[in-house]
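Trainee: predicted model, plus sequence, below.
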Amino acid sequence: MVILYIISDRIYLISMNLGVFALLNLGIMMHSLNIRPVYSHIRHEVLSDIEGIFLMSPDEGISAEYIYITNYQVFCESVRNNPIPDKATIVIADFDDELLQNADKSLMDDKLDYNLIATDTSLYKLHNMLNRYLISHKNLLLNLHLHSEYGISNLIKLIGKQMNASIILMDLNFHCISASTLVSDDTPLKRNFDDHGYLNSKIVTGYFLDEQILKAPITAKVSDDNMFAYFSPVHVNSEIEGYLLATSVNEEPYSRDTFYTLGVQLGNCIASKKENINFKHVSFNSIIQDLTSEETPDLDALQLRIKQLKIKPKPYMRLVVTEFARRLGYTEDSVLKEAHRIFPNDNMTFHDHYLIVMITGDTSVFPLKYVKDAFELFLKKYDGRAIISRPSSRTRGLRVFYFQSLHTLKLAWRLNTDPESRSELFSRYCVYHVIDVCSQYISEVDKSSDIIYLCHPGIVEISRYDRAYNSNLRQVLFTYLLNDRNIAKTSKELFMHRNTTIYKINKIEELIGEDLSDGYLRFQLIFSCLLIRFFELGQEKEVQFTSYERTRNKFKDKTMT
């Protein structure tokens, strides 16, 4: 049959068999019609190529291309006279519990390869209900077929308007591909999607209370606020390639069929390449999971996936890795929502309780454009600390920098190099990171785990003096060297009088016995200070020096002379 449509002065020729109701879901049809089954044996739930409804006759053969309605007496006569083909569908009307108890068990065997449903609905009512349903289903198919020429988003808007529902088409990672949402929709699912642009399997299965929904033909739920929610996988060439979610303020009689049929039509559109849709939308969460996995991932493939992110990254990438000291009654959703305000143009996700943000730039020295004060307030509010990795243009470097940042976070909590800042560049802790890694192997190489043997002897002398006289010469030296031996800056930072600083520097030079103008010496002294600081604060160990009493006496003797 050829149908001519004229819409907005444009002519469409559609060739289709109006007598065929492709992919009719029997379970959804029975639920939509509110038909209570007294007995149900559904062997083939999805009916293909159904041409209509027949009243069963004992004198006529049965075809799998029709749905047959009958009563129990005619059904028994027909089965005796004509074999029932596989995949046939028969609905028995006027059937009750008493008939079920006395029914011929051989005719209602669960091993039979056809669909058999018995209901207490009257024969005439059942016939009319099914006919109206099939007419509505046929009109829906025709409407979807016609509007599919305009693309997937048009189909979703059409059904959203028809169902008075918010409808979201998502990829396998629950990221939005296309959507039509209602302003009045205020369900938890819709709010979460509005906030983040994606859901996750825990949110979906937690809402519907069943992990099987990810494979079920369609699942519906009524929420506490009387909103109806529908969830269904979308199949492309028999494989699940995405999900369809709808939330509505009411449930129309044929809502489930409409929603299910939309999913089928969307799958057909994608399979037929009518619209170039990247159904396997790349999720930043999935990238981070692969990037941080124990086994080394395919880094080249990961590089391509990063380029396909919804928020397009620039060539050079840094990771901001944030850890929260303890749970303060917040949810990951609330944290992400606030983090999005600070990093509005960056990809982010939670992974193993760490908040991961990927900030990007055009060069390896790109500036950090987020508002540091806002980030510091955010970290203080949620009792968090963040390490900002070095930049990399390749996933290989990004993977290394992630693990560096993760390891450094543990040190940052203890060392706290800057009490005024909760976020630091990795470079601030790089030396501590190297010391920590090396400390794990020192006993194998040096045959001793005593850190004192790695320090410059001048720092050992100063540390002994500090312990003997409860002074702070090592801190003064460290600050002095970090400030390029500037007396004024050192005094200001340590809140000391200039003359006191000069006196202590002279004492330090006396104990070291070397000229601080030597650049390599200054490097060794700074490194030794960091080494001792790492073990005292990072490892919470006290560095063991030699006998203090003998050292103290030596210092006393020097002082007397």
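Mentor: Looks like it arrived, so ask away.

Trainee: drop to CA atoms for contacts and neighbour counts, all remaining ones
Mentor: OK.

Trainee: and residue 328, that one's in a helix?
Mentor: No: Residue 328 is assigned coil when assessed by DSSP: H, G, I helix; E, B strand; the rest coil, not a helix.

Trainee: skipping adjacent residues, who's closest to it in space?
Mentor: Of all residues not flanking residue 328 in the chain, residue 382 sits nearest, at 7.2 Å (Cα to Cα, 6 or more residues apart in numbering).

Trainee: separation between that neighbour and residue 419?
Mentor: Distance, residue 382 to residue 419, using Cα to Cα, to the nearest Å: 16 Å.

Trainee: secondary structure of residue 516: a helix, I assume?
Mentor: No: according to three-state DSSP, residue 516 belongs to no helix; its state is coil.

Trainee: picking that back up, more neighbours, residue 382 and residue 419?
Mentor: residue 382 (17 against 7; other Cα atoms under 10 Å).

Trainee: wait, doesn't the more buried one sit right on residue 332?
Mentor: No: distance between residue 382 and residue 332: 11.0 Å, which falls outside the contact criterion (Cα atoms under 8 Å).

Trainee: take this one as well and set it beside the first:
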Amino acid sequence: MEYQIFMSKLKEKGYQPQIFGHSDNVCDMINVRIFDPMRPHFESSSLYLTSTNTMPAANTNAEFTLMCFGERLDFSVYEQSCFTILYFGTSFSQAALFNTAMELLTEIQQITAGMHLLLNASFSGKGLQYLVDTASRIFGNPIYVVDLQNKYLAISAGIVPDNDFFREESKSGYISKQGIASIRANHLDEMVRKYNHPYYYTSELVHTGMLVDAIHIQNIEVGHVMMLESEHPFEDYVPDFFHRFCKLVSLELQKDPAYTRNKGVMYSYFLVDLLRNPQNNIENLKERLEVLGYNLKSSFYIIAIPPSAQSSSHLQLEVILEHLKRIFSGSIYVIYEDTIVFLINKNLYQGFSEYELSQLKEYLAANNLKAGISNFYQNLEDTSRFYQQAIDAINLGLKLNTSTPLCYYSDYYVYKMLEIFEKEDTEIRFLIHPGLMNLYLYDQEKGTDFLNTLQEYLKNPGQSSLVAKNLHVHKNTLLYRMGKIKELIGSDLTQGDDYMNMNLSLMIMKYLNML
């Protein structure tokens, strides 16, 4: 046990020794011995106990810690000594001091042994759950880790308290409304922050004591660890040991970028949970958001900026996120797998405002970024699927060399179908309408630009003047071209199916970089 820790433990037990000799003690003590004046050999790792009648010589050249009792001496002779003297006066016996020292050193030995096991668990790479399970076996009590949104990040396995309240909470994965009300009524969060060490609290809901400590990432509080006193009563050394364990929990959470990059951000962890665990109990999640004051509306969109859409930008993710937060106020956002993700919350039929889209487009274009926007959806459990839509929109937009910074999945879903079909059949070029292939080959052979003329015509059906203007040709020239085009494709383009077939074939050609 380090000297400073030993001294603080003595003060906790009511001892106030006077200190003489070496003031900058850095000894790390592991055992206690009765000082034998006949064998004056000293080790810094030992704590020595003696009466003032058998003190070692002041000029003893060794660093160690000495506890002494009895009639007061002239301690001024020890001012330059290499060792530290703790003088307890005449009110304590040798037996009392020896037992106290043994008790304190035994505590730290138990902590040291336990920390050895916990460090092995932490370095095993098996994650938070394994660390919590290991700690629960060492402490002999159930342990719970929760984030600031009252979601259980880990619940120790094996030791289950005989309590219906905790059993139900464990199933839901969240602290219940009743539990949150109790925490707030007892100012539990404030007490943990105030004391900066494990806080002992007796819950009226479970009629059991518990230790609660905060976990931090880069000095920002991200959650709490709770241990129930349900199986074994807490011994004196447990709070100190528990506090050290909580620091390991903090280190374990720092391995997860979802916590390091979104530390302290309200609601962010809910979005991470939706993306990672789409089958979770959505009603419980909605309830948690409601408790935290978040107003869920009836429809949602996902906006995503994955790494592929950031490659040409010089900005850090946190900088981009900070700006976009101002555009989409009231949204839930997170940095997930190096991707900026926004869950946009809207009323049905509301959609994005012109301001939101113009601001987003302007910012993305100015910083060489692209964003994917999913279709709208109404069930939160579908969030991971619509997140994938936003990612697919970006990837397809990049594949097709689109110039716009906004990639709507609704503009790319046919290309997604082609991508899926391509995995089954590599020759998707065979799906191109034969009439359109005739036109493509005719352009290749004759050097004409009929394919481009057809594309423009299909974009603006029935608007010959506009098509001619866009192509910078006379209207009569356009009519001549369209006559030749209809001849080559074998269709007069009077039926809706003709438009659909030609547009689909053009999309296939674009997907295959034939255009």
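Mentor: Alright, I've got the coordinates. All values derive from a computational prediction rather than experimental measurement.

Trainee: how about the contacts made by the counterpart of the residue nearest to residue 328 of the first structure in the second structure?
Mentor: For residue 382 of the first structure, the aligned position in the second structure is occupied by residue 367, per TM-score structural alignment. By Cα atoms under 8 Å, 6 or more residues apart in numbering, the residues touching residue 367 of the second structure are 313-315.

Trainee: which single one of those is nearest to residue 145 of the second structure?
Mentor: residue 315 (34.3 Å; Cα to Cα).

Trainee: could you check which residue of the first structure pairs with that closest one?
Mentor: Following TM-score structural alignment, the counterpart assigned to residue 315 of the second structure within the first structure is residue 330.

Trainee: neighbours of that match, how many?
Mentor: Residues within reach of residue 330 of the first structure, counting by other Cα under 10 Å, total 9.

Trainee: picking that back up, quick one: the contacts of residue 367 of the second structure as TSV, columns for distance to residue 435 of the second structure too.
Mentor: TSV is the format used below for the contacts of residue 367 of the second structure (distance: Cα to Cα, whole Å):
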residue	distance to residue 435 of the second structure
313	43
314	46
315	48
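
Trainee: return the member of the residues you listed nearest to residue 508 of the second structure.
Mentor: Taking Cα to Cα as the measure, residue 508 of the second structure lies nearest residue 313 of the contacts of residue 367 of the second structure, at 30.2 Å.

Trainee: can you give me the neighbour number for that closest one?
Mentor: If you count neighbours by other Cα under 10 Å, residue 313 of the second structure ends up with 15.

Trainee: same check, this time on the one 3 residues further on
Mentor: Neighbourhood size, residue 316 of the second structure [other Cα under 10 Å]: 9.

Trainee: report the buried residues of stretch 316-328 of the second structure.
Mentor: Within stretch 316-328 of the second structure, the residues that qualify as buried are 317, 320-321, 324, 327-328, counting by 16 or more other Cα atoms under 10 Å.

Trainee: so which of the residues you listed belong to strands?
Mentor: Using DSSP state E to define strands, no part of these is located there.

Trainee: Provide the aligned range in the first structure for stretch 252-259 of the second structure.
Mentor: Counting by TM-score structural alignment, stretch 252-259 of the second structure falls onto no part of the first structure.

Trainee: quick one, helices of the stretch 101-250 of the second structure?
Mentor: 128-139, 164-172, 177-185, 188-195, 238-254 (DSSP state H, counting those that start in this stretch).

Trainee: contacting residues around the longest helix along the first structure?
Mentor: In the first structure, taking DSSP state H as the definition, the longest helix is helix 123-147. Contacting residues not belonging to helix 123-147 of the first structure are listed as 14, 18, 21, 29, 33, 52-53, 69-71, 92-94, 154-155, 254, 257-258, 261-262, 265 [Cα under 8 Å, 6+ apart].

Trainee: the same query, at a cut-off of 6 Å, please.
Mentor: Residues external to helix 123-147 of the first structure that are found in contact with it (Cα atoms under 6 Å, 6 or more residues apart in numbering): residue 93.

Trainee: which parts of that helix are buried?
Mentor: Judged by neighbour count using 16+ other Cα under 10 Å, the buried positions of helix 123-147 of the first structure are 123, 126-127, 130, 133-134, 137-138, 140-141, 144-145, 147.

Trainee: next one: stretch 341-352 of the second structure
Mentor: Neighbour-count burial for stretch 341-352 of the second structure, counted by 16+ other Cα under 10 Å, picks out 341-346.

Trainee: gap between it and the chain center?
Mentor: Relative to its parent chain, stretch 341-352 of the second structure has a centroid offset of 24 Å by Cα atoms, centre = their mean, to the nearest Å.

Trainee: end to end, how far does it reach?
Mentor: Stretch 341-352 of the second structure has its terminal residues 16 Å apart, counting by Cα to Cα.

Trainee: show me the contacts for the most centrally placed residue in the first structure.
Mentor: Residue closest to the mean C-alpha point of the first structure, counted by Cα atoms, centre = their mean, is residue 285 at 4.6 Å. Contact analysis of residue 285 of the first structure by Cα under 6 Å, 6+ apart lists residue 349.

Trainee: against residue 507 of the first structure, how distant is it?
Mentor: Counting by Cα to Cα - residue 285 of the first structure and residue 507 of the first structure are separated by 56 Å.

Trainee: good, wrapping up.
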